[in-house]
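> missing the sequence, but the structure's below:
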């Protein structure tokens, strides 16, 4: 998989939607799979918040 700006834009958009909407567990897992190969602070932030949402913990930045 190539790491292009377009790919990152798609992955970050999908992760953002999974956080903002009532995403199913499968959608959250898929977003985590897409984020897995990416590095950087933004990917880490999305990954951390999605893992918390998947585990049923508070996931907003105010709760960290």
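Sure, I can see it. Everything quoted here is computed from the prediction, not taken from an experiment. Numbers count the residues shown, from 1 in each chain.

> going forward, measure contacts and count neighbours with C-alpha atoms only.
OK.

> and the lengthiest helix in the chain, what other elements does it pack with?
Assignment by DSSP state H gives helix 5-20 as the longest helix of the chain. With contacts taken as 3 or more CA pairs under 8 Å, 6 or more residues apart in numbering; DSSP states H and E, helix 5-20 sits against helix 25-35, helix 41-54.

> Go through those and name the closest to residue 6.
Distance to residue 6, taken as CA to CA, is lowest for helix 25-35 among the helices and strands packed on helix 5-20, at 13.2 Å.

> take a look at this one as well, against the first:
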């Protein structure tokens, strides 16, 4: 699991982008990426986190 400051920054960014998504769906990919990064950062297993990070890289492609 990553440090608490990193997770707090991801959560704050996710909240802000959620507001933007409500206004315009063009921001949905950013929301999905932040959500996936947050999930990866809070996973207790390094294997699960690696899987999530691979999924993030696929979203970016």
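Received it, and whenever you're ready, just let me know what you need. Predicted, not measured: the structure shown is a model, and the values here were computed from it.

> what's around residue 9 of the first structure, how many residues?
Residue 9 of the first structure has 11 neighbouring residues, counting by other CA atoms under 10 Å.

> quick one: it from residue 58 of the first structure, how far?
To residue 58 of the first structure, residue 9 of the first structure is 25 Å away according to CA to CA, to the nearest Å.

> Same check on residue 17 of the first structure?
Separation of residue 17 of the first structure from residue 58 of the first structure (CA to CA): 16 Å.

> same check, this time on residue 47 of the first structure
Using CA to CA, one obtains 14 Å as the distance from residue 47 of the first structure to residue 58 of the first structure.

> Kindly report the same for residue 31 of the first structure.
18 Å.

> more crowded one of the two?
Between residue 31 of the first structure and residue 58, counting by other CA under 10 Å, residue 31 is the more crowded of the two (24 against 13).

> check contacts around that one.
Residue 31 of the first structure makes contact with 11, 14-15, 18, 50 under the criterion CA atoms under 8 Å, 6 or more residues apart in numbering.

> Counterpart of it over in the second structure?
Alignment note (TM-score structural alignment): residue 31 of the first structure maps to residue 13 of the second structure.
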